[in-house]
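1. Sequence and computational prediction follow.
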Amino acid sequence: MAVLSFVSCPLYLNRDKFFSSSKIRHAKRCTNQFVPISMRAASNVLVVGGTGRVGTETIKALTRLSSQQLNITISGRNERRAQSLCHTLRSTAPAHRFDFVPCDITQIESLTSLFEPFDLVVHTAGPFQRKENPDALLNAAMQTNVKYMDVCDDLSHAVACKQLHEQAVSRGYSALISTGIYPGLSNLMAADACQSIDHVHSLKLYYHTAGTGGIGATILASTFLILSEAAVCYANGDQQLRPPAGDAEVLDFGGRIGRKTTYLLNLPEVTSLHNIVAPNANVFAKFSTAPPIWNWLLLATAKLVSPSILSNRDAMLKFSRFSLPIVRFVDQLSGARTGMVVVAEGRNTHIQFSFEHESLAACVGEATAAFAYELLNSKSIPPGVHFPEELNNDVRKNIIKNASLTANFCEKKRL
């Protein structure tokens, strides 16, 4: 998920002065640049929230990634939109089968029977913040022994799912949580960077999205909900709770994004990376957006609107949908470009990964599809409920490769 940023006093960083050598892979800009990868025939995949922008892009990317047939079922409450999407997909991806099944994920008792025919459930129905029964879909999938993954960007939701880890291990069951682009791909980049450093003393994650990245109301609602939460950070391994949208810092993202002011927000990868990858380090995540008007409007919202209102899920969803015409207009002006910079610093080594894509929606779909492919086919994912950074080296590298095929991806390193 991408979130929107705010204005404060900046601290300037120049990323290039820290690194003396670089490896850069530029994207192939054709429409269908995914390298076909063999998958077993007729895997049955259910995409929950498949009519949303993230779900739709995930389905498109997964069909490009697979060289063998997939049976993909789109679930949701909007049958008309789903049938229209199925019609389009049957034309653009004729090697695969597409169907629709109505689903209201708040009706928990119906989930087990819904999931039973499938090999994999992909949960893309955000926003994930303030959801009741956050582990309901994972629990239902585990009861039917159907592999599960989500694109959760909420710490409380992720923690609730992670609590099912021991139960999953005892059942020999595998699931992935907080996949996608960020969190998701960013976790893998951070894990790879830290792996090359003996003593990590800081792990910094910076994200940028122009407008809503083409995703629309869902990302706006998520942003408001996250604004009601203190940002979890770590200083020398100790947890700190800092004000959301604080600690402004200017970073050069490079490429077509350039220098942007970034701000703290609360995301699950900070806690999971602290627990799994860098337990004694300084760890935080910061965000920026464009155009600047988003900064001004959302900074005013953070200062003037009570957290009790911002944390009201129903109210924020309604407000975001009401604002959708304005959001779409601004998105047309700003574009949907997104970028990441992940910096791991040790005593003598600094490693940086950079990522840039022209569309957040498209690259979230590509990253989610890369995780889905590995979960469907890899024999190297052990039982349990796993964050991305818990995957082994080979699986991580496969996902990074397939998630960044249409992006500009760069590693810079100074020994």
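-> On my side now, so go ahead. Bear in mind the structure is a predicted one, so any value in this text is a computation, not a measurement.

2. from here on, contacts and neighbour counts on C-alpha atoms
-> Noted.

3. and residue 113, how many neighbours?
-> Neighbouring residues of residue 113 were enumerated by other Cα atoms under 10 Å; the total is 11.

4. how close does it sit to residue 124?
-> With distances taken as Cα to Cα, to the nearest Å, residue 113 is found 19 Å from residue 124.

5. so where's the longest helix in this structure?
-> With residue count as the measure and DSSP state H as the assignment, the chain has helix 360-377 as its longest helix.

6. list the buried ones in that one?
-> Of all the residues in helix 360-377, those buried under the rule 16 or more other Cα atoms under 10 Å are 360-376.

7. so residue 97 sits right up against residue 69, yeah?
-> Yes. A contact is recorded between residue 97 and residue 69 when judged using Cα atoms under 8 Å, the distance being 7.4 Å.

8. shared neighbours, those two?
-> Overlap of the contact sets of residue 97 and residue 69 (by Cα atoms under 8 Å, 6 or more residues apart in numbering) is empty.

9. Kindly provide the distance from residue 156 to residue 374.
-> Relative to residue 374, residue 156 is positioned 25 Å away (Cα to Cα).

10. just how off-centre is stretch 233-243 within its chain?
-> When C-alpha coordinates are averaged (Cα atoms, centre = their mean, to the nearest Å), stretch 233-243 and its chain have centres 22 Å apart.

11. my bad, should have said stretch 136-152
-> Offset of stretch 136-152 from its chain centre (Cα atoms, centre = their mean): 17 Å.

12. Same question for stretch 132-149.
-> Between the mean C-alpha location of stretch 132-149 and the chain-wide mean there is a distance of 19 Å, by Cα atoms, centre = their mean.

13. Alongside the first one, take a look at this:
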Amino acid sequence: MNNKKVLVIGGGRIGSSVAQDLLKHTDAEIIVTSRQPKILQPPLQFLQLDLDNLEQLKKAIEPVDLVIHCAGPFHYRDGRVLKTCIETGKNYLDVSDHRSFYEQVISYQDEAVKAGITAILNTGIFPGISNNMVRQGVEQFDQPEKIHLSYVVAGSGGAGITVMRTTFLGLREKFEAWIDGKWQKILPYTEREIIEFPKPYGKTGVYWFDVPETYTFPHSFPVKTVVTKFGSIPDLYNHLTWITANIFPSAWIESKKGIEFFSRVSYSMTSVTDRWSGIGVAMRAEITGIKDNKLRKYCSTMTHNNTAIAAGFGTGSVAQLLLEGKLNQPGIYPVEQALPTNLFTTAMDSRGIEIDQQWID
């Protein structure tokens, strides 16, 4: 992999975690971008880049082998980075975390195939590692029927304010979920459910939340129902988010000013509570289906003490496989369609990520 060049767009907490993973697991030359000047520790290189400057964007992408888009929130992003990668023949990854972005860029599918580039979306932790935990589970069944995927994050998760913006942006309107073989409207942050996560998280409340998996799983797997739920630790944040989503006037979370206000308040609060809550993540994927002519349930769980670092593992591992030529699938895909389970498990093992798997019936 000598002389390979990687452009990491967005040098925030997630982008920095991706860059650190690449330093450890590849020999690639890594260039990290930001709109504002930033000092990076060698061998990381810095490039000041404004995505609104299309000429500058193309100039930054042309000399590299792989582009990793980490500049959210993806609610506000269009497909210009991926479009430029297609035009210049460069492979692409992102940490996109909303179906609206997926729906925009999947329209470039034919162009990506024609250009011969591999573009993998929704890498990271959730979406990302979570998607392949589900794929691993679905593959255990003769006929999978239901996916129930839950996540919980302690405090800020070690991520920046952009993640807070993403959370509040996800509360604005109803979304479609695949339930009993049809798309049904769901109100975000409703139907609280207590899920038993591994220690130290234990029993924690989670709520309906719109993530890309809610939309992509029904297209990736032959299931009748997909449930995606999210929660926070301490539980106080769940209740505050529920109030924001269900009690406050909708106009408060439908404007950029409102989103920014709630995001900054939340970030300030987690800056205090992170000291005792931690910044980790737990995920639980439960699959129900037919195995050997019986209805059975399979469950896998994963934890990490730093959500942002775990996201770096998820994206970094896919980047490593692309750079090594082990992934070559021209077109645009959510990560669960592009990453085989054998490569996924090998990548997780190499990063010390343990995924506990068991039949629970």
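-> Now that the structure is in, tell me what you want to look at. These numbers were taken from a predicted model, which means no experiment stands behind them.

14. care to give me the TM-score?
-> TM-score for the superposed chains, counting by TM-score structural alignment, normalised by the length of the second structure: 0.93, backed by 356 aligned residues with a Cα RMSD of 1.8 Å.

15. Identify each of the strands in the stretch 251-400 of the first structure and give its residue range.
-> With DSSP state E, counting those that start in this stretch, the ranges of strands along the stretch 251-400 of the first structure come out as 259-264, 282-290, 338-346, 350-357, 384-386.

16. got those as JSON lines, with mean neighbour count columns?
-> Supplementary listing: the strands of the stretch 251-400 of the first structure in JSON lines, determined by neighbours: other Cα atoms under 10 Å:
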{"stretch": "strand 259-264", "mean neighbour count": "25"}
{"stretch": "strand 282-290", "mean neighbour count": "26"}
{"stretch": "strand 338-346", "mean neighbour count": "24"}
{"stretch": "strand 350-357", "mean neighbour count": "24"}
{"stretch": "strand 384-386", "mean neighbour count": "22"}
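
17. In the second structure, point out the residues matching the longest helix of the first structure.
-> Using TM-score structural alignment, helix 360-377 of the first structure corresponds to residues 307-324 of the second structure.

18. try stretch 154-174 of the first structure
-> Equivalent residues of stretch 154-174 of the first structure are located at 98-118 in the second structure, counting by TM-score structural alignment.

19. check contacts around the counterpart of residue 13 of the second structure in the first structure.
-> Matched by TM-score structural alignment, residue 13 of the second structure corresponds to residue 53 in the first structure. Listed by Cα under 8 Å, 6+ apart, the contact set of residue 53 of the first structure reads 215, 361.

20. How about the one 4 residues further on?
-> By Cα under 8 Å, 6+ apart, the contact list for residue 57 of the first structure reads 361-362, 364-366.

21. picking up where we left off before, between the strands of the stretch 251-400 of the first structure, which one is closest to residue 167 of the first structure.
-> Closest of those to residue 167 of the first structure is strand 384-386, at 7.6 Å (criterion: Cα to Cα).

22. which other helices and strands contact that closest one?
-> helix 155-162, helix 165-171, strand 174-176 (3 or more Cα pairs under 8 Å, 6 or more residues apart in numbering; DSSP states H and E).

23. average gap between that strand and the second structure?
-> In this overlay with the second structure, the average offset of strand 384-386 of the first structure from its partner residues is 0.5 Å by mean Cα distance after the TM-score superposition for the first structure.

24. Pull the residues that contact that strand.
-> Surrounding strand 384-386 of the first structure, the residues in contact under the criterion Cα under 8 Å, 6+ apart are 161-162, 164-169, 172-177.

25. wait, isn't residue 264 of the first structure in contact with residue 245?
-> Yes. Contact criterion Cα under 8 Å: residue 264 of the first structure and residue 245 qualify, at 5.0 Å.

26. Residue 96 of the second structure versus the residue most central in space within the second structure, what's the distance?
-> For the second structure, the residue sitting closest to the mean C-alpha position, by Cα atoms, centre = their mean, is residue 127 at 2.8 Å. Relative to residue 96 of the second structure, residue 127 of the second structure is positioned 8 Å away (criterion: Cα to Cα).

27. same question, residue 230 of the second structure
-> Noted for residue 230 of the second structure: a distance of 17 Å to residue 96 of the second structure, by Cα to Cα.

28. Residue 143 of the second structure too?
-> According to Cα to Cα, residue 143 of the second structure stands 29 Å off from residue 96 of the second structure.

29. Could you check which of the two is surrounded by more residues?
-> Between residue 143 of the second structure and residue 96, counted using other Cα under 10 Å, residue 96 has the larger neighbour count: 28 against 18.

30. wait, what's in contact with the closest residue to that one other than its chain neighbours?
-> Distances taken as Cα to Cα, 6 or more residues apart in numbering place residue 122 nearest to residue 96 of the second structure, at 5.0 Å, with adjacent residues excluded. Residues in contact with residue 122 of the second structure (Cα under 8 Å, 6+ apart) are 94-97, 128, 212, 334-335.

31. Make JSON lines out of these and add distance to residue 236 of the second structure.
-> Output for the contacts of residue 122 of the second structure, formatted as JSON lines (distance: Cα to Cα, whole Å):
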{"residue": "94", "distance to residue 236 of the second structure": "31"}
{"residue": "95", "distance to residue 236 of the second structure": "28"}
{"residue": "96", "distance to residue 236 of the second structure": "27"}
{"residue": "97", "distance to residue 236 of the second structure": "24"}
{"residue": "128", "distance to residue 236 of the second structure": "27"}
{"residue": "212", "distance to residue 236 of the second structure": "26"}
{"residue": "334", "distance to residue 236 of the second structure": "33"}
{"residue": "335", "distance to residue 236 of the second structure": "32"}
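
32. wait, which of these is closest to residue 241 of the second structure?
-> Of all those, residue 97 has the smallest distance to residue 241 of the second structure: 18.4 Å, by Cα to Cα.

33. SS state for that closest one?
-> Under DSSP: H, G, I helix; E, B strand; the rest coil, residue 97 of the second structure falls in the coil class.

34. Hmm, residue 214 and it touching each other?
-> No. With contact taken as Cα under 8 Å, residue 97 of the second structure and residue 214 are classed as non-touching, separated by 10.8 Å.

35. one step back: still touching in the second structure? Go through the contacts of residue 57 of the first structure.
-> Counting by both residues aligned by TM-score structural alignment, their matches' Cα atoms under 8 Å, the second structure reproduces these contacts from these: 361-362, 364-366.

36. got CSV for those, with distance to residue 398 of the first structure too?
-> Putting those into CSV (distance: Cα to Cα, whole Å) gives the following:
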residue, distance to residue 398 of the first structure
361, 21
362, 19
364, 16
365, 16
366, 13
